[in-house]
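Engineer: Output the structure for:
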Amino acid sequence: MRAVVVSRLGGPDVLQVVEQPVPEPGPGEVRIRVAAASVNFADVKARYGNYHHAGAPPFVPGLDLAGTVDAVGEGVTGLAVGQRVMAFPKGGAYSEYAVAPAVLAYPVPDGVDLETAAALATVGVTAYELLTKVARLQPGETVLVHAAAGGVGTVALQLAKILGAGQVIGTVGSDEKAEHARRYGADVVINYSAGGFADAVLAATDGRGADVILDAVGGPAFADNLRCLARFGRLVVYGNAAGAYGQVDTAELHSTCRSVLGYSMGTTRRFRPEALRASAERVLELVATGRLQVPVCGRYPLERAAEAHTVMENRGTLGKVLLVMA
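Structural biologist: Purely as a prediction, here's the structure:
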């Protein structure tokens, strides 16, 4: 089979297509003939050696995929050969075949195509987990979504509305991305390229601030997040795209009843994989019924994986990027 490997740590040029043996599923696993794999910013970080649990080169990158089960390991129930699934594989997703733990493979409903399922996996489950389990969003609350035109951001805007948010605010880095954020549910969009965002959030909320903030940026944004976080608000940190970490003065937390919370999809997959099923099934249902959309802005064959990574790394995406195995 063909697979993309990170031959050494570095830029997009380190991605190479190689021939590898087709993997065999072990007990509790299924083998999937991959239709499409999602490209996530975590894949870019892994290519540089900056993503937790990433292997040493050479390794196959990719967190999620969708395809058809073509072999079932011992002890697997509820999944059968020929079944369409969305999955988080044991190894990388950038390959024609992949093995996934059955606990991390979810049947794709009729009416949802496999490319959409591949695009949904990481961003949909992450956004739903952030808003429901971590931030515990309540009806009527204000939600601030950073990187609102990206994969998680685009889905989080929509889910916040579906879950009853009273106001949804998104931050973006360009006018084009601002239009995208509005299209997918943002009531207020802040273009941070023209300056900071905290004052604009406070102005949009009559000085209250946001009840829930979803932040995968980190770095300098952290202090501004705290500045515009409402009393009893929850700041959820689920990444550090800026490459730096923020600092918190605990006195700012207890006196205002505010919380700073962390979430990692990778850690959850590793230590509590069974906890993701309800979220995965819910977002698949929302897509199947047309309430949730996952826009795909680019489709690339395996041979153009470096190009897909370049677009992702340059923040040139509006929605999701896929590798397709046509």
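
Engineer: Please count neighbours and contacts with C-alpha atoms only from this point.
Structural biologist: Noted.

Engineer: host element of Phe232?
Structural biologist: Assessed by DSSP states H and E, Phe232 sits inside strand 229-237.

Engineer: Contacts for that strand next, please.
Structural biologist: In this structure, residues lying in contact with strand 229-237 by C-alpha atoms under 8 Å, 6 or more residues apart in numbering are 130, 134-135, 208-216, 218, 225-226, 256-263.

Engineer: When you filter those down to buried only, what's left?
Structural biologist: With neighbours counted using 16 or more other C-alpha atoms under 10 Å, these contain these buried positions: 130, 135, 209-216, 218, 225-226, 258-259, 263.

Engineer: For the stretch 101-250 of the chain, which segments count as helices?
Structural biologist: In the stretch 101-250 of the chain, the helices defined using DSSP state H, counting those that start in this stretch lie at 114-129, 151-162, 175-183, 198-204, 221-227.

Engineer: Compute the inter-axis angle for the third one and helix 151-162.
Structural biologist: Direction vectors for helix 175-183 and helix 151-162, defined by axes from the mean of the first three to the mean of the last three C-alpha atoms, to 10 degrees, enclose an angle of 30 degrees.

Engineer: Would you do the same for the sequence below? I want to compare the two.
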Amino acid sequence: MKAIIYRDNGGTDVLQLLDRPVPAPGPGEVRVRIVVSGVNPTDWKTRSGATNPKQFDEVVPHLDGAGTIDAVGDGVDPGRVGQRVWVFMATAGRPTGTAAEFTVVPAEQAVPLPDAASFDLGASLGVPALTAHRALTVAEDGPQRLRPGALDGKVVLVAGGAGAVGHAAIQLARWAGATVISTISGPEKARLAAAAGAHHTVNYRDGDPAAAIRAIAPDGVDLVAEVALGANLALDLAVLRTRGTISTYANDGGKPVELDVRQNMMLNTRFQFLVLYTVGRQALTAAAEDVAAAVGAGALPVGAEHGLPLVRYPLERTADAHQAVQDGTVGKVLVDIT
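Structural biologist: Okay, here's the model as predicted:
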């Protein structure tokens, strides 16, 4: 099979396209013939060594993808062969990701993909959708699972609604019944956030964004899905209601975070920091089930008309795909495998 591999941490030049043996599924595993692979920021950060040192002599990158199960290991229902699936967390503790014609994952990490859902959608789920689900289900008085009506009466602020996680957070929050506000940096990103389903967009670079958000939510927002905590903390606290939650999954820009302890005591602020690698099996399973339900309901479409442009590369240009994500390309970067 054709596969992208790297043997050393480094820049995009460490990625190589090579022939590799087709892997065999072990007990409890499935083999998936990958059609589309999704690229996330964590993929290039892992490759570069920015987050963790390389664990294996050779790695096939990419956590997410979509394709068809073509073989199963012992203990897995043989009827799953031929099933269309989306794959998540393929390289979590394993060396075989989705940047290859075949990958092997635990059966529960290959989630059925409805016939009406494209492989592009399947490859765009994974890290972004599961992260968004976690961000929306950690409030003290909020739901632990998402479904229509679960967030009725809640106001959710999504920072960076034009990003992949922000896009999924807008869609999931709206599907669950929340009023969704997204902060954006300009008209084009406002258009994307609105296309994703945000009821309101606020340009954080213009005027008084806190006043604009308070005009929409006079009692404050219940929950913030945050991508740049250091840069946005003052605004978040200015609009957060008492006992509200700030869920942060990144700190884009790298600005240090400084907390006014008394201010947060008086607000009874809840901060939830999250990363999927250590979130735990129970949370991942719940998120995958709820995301699958949202997909089945048609609530998570992708593409420019739905607020998430798709940027495509062939397998042999995976290095360019990594560079595009690293450079902050707007939209979801995909690698076509077959």
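
Engineer: re the thing from before, what's the average distance of the helix or strand that the strand holding Phe232 of structure 1 is followed by to structure 2?
Structural biologist: Once the chain leaves strand 229-237 of structure 1, the next helix or strand it forms, by DSSP H and E, is helix 251-254. For helix 251-254 of structure 1, the mean distance to aligned residues of structure 2 following superposition is 3.0 Å (mean C-alpha distance after the TM-score superposition for structure 1).

Engineer: Pull out the buried residues from helix 251-254 of structure 1.
Structural biologist: Under the neighbour-count criterion of 16+ other C-alpha under 10 Å, helix 251-254 of structure 1 has Leu253 buried.

Engineer: in structure 2, what residues pair with that helix?
Structural biologist: Against structure 2, the aligned range for helix 251-254 of structure 1 is residues 262-265 (TM-score structural alignment).

Engineer: what does stretch 144-153 of structure 1 give?
Structural biologist: Stretch 144-153 of structure 1 corresponds to residues 157-166 of structure 2 when matched by TM-score structural alignment.

Engineer: which residues are in contact with the matching stretch?
Structural biologist: Under the criterion C-alpha under 8 Å, 6+ apart, residues 127-129, 131-132, 167, 169-170, 180-184, 189-190, 192-193, 221-228, 307-308, 330-332 lie in contact with stretch 157-166 of structure 2.

Engineer: Repeat the analysis, applying 7 Å as the threshold.
Structural biologist: Under the criterion C-alpha atoms under 7 Å, 6 or more residues apart in numbering, residues 128-129, 131-132, 167, 169-170, 180-184, 189, 192-193, 221, 223-227, 307-308, 330-332 lie in contact with stretch 157-166 of structure 2.

Engineer: Quick one: residues in contact with the match of helix 251-254 of structure 1.
Structural biologist: If you take C-alpha under 7 Å, 6+ apart as the criterion, stretch 262-265 of structure 2 is touched by no other residue.

Engineer: what do you get for stretch 212-227 of structure 2?
Structural biologist: Taking C-alpha under 7 Å, 6+ apart as the criterion, the residues outside stretch 212-227 of structure 2 that touch it are 135, 154-160, 202, 239-241, 244-252.

Engineer: thinking again about what came up before, by how much does the strand holding Phe232 of structure 1 deviate from structure 2 on average?
Structural biologist: Following the fit onto structure 2, the mean deviation recorded for strand 229-237 of structure 1 is 1.0 Å by mean C-alpha distance after the TM-score superposition for structure 1.

Engineer: what range in structure 2 does that strand sit on?
Structural biologist: On the basis of TM-score structural alignment, strand 229-237 of structure 1 is assigned to residues 240-248 in structure 2.

Engineer: The matching stretch: how far from the chain's middle?
Structural biologist: 21 Å (C-alpha atoms, centre = their mean, to the nearest Å).

Engineer: aligned partner of Leu131 of structure 1 in structure 2?
Structural biologist: Applying TM-score structural alignment, one finds that Leu131 of structure 1 aligns to Leu136 in structure 2.

Engineer: Could you tell me how many residues sit around its match?
Structural biologist: 28 (other C-alpha atoms under 10 Å).

Engineer: do the same with Met1 of structure 2
Structural biologist: Burial measure for Met1 of structure 2: 11 neighbouring residues, criterion other C-alpha under 10 Å.
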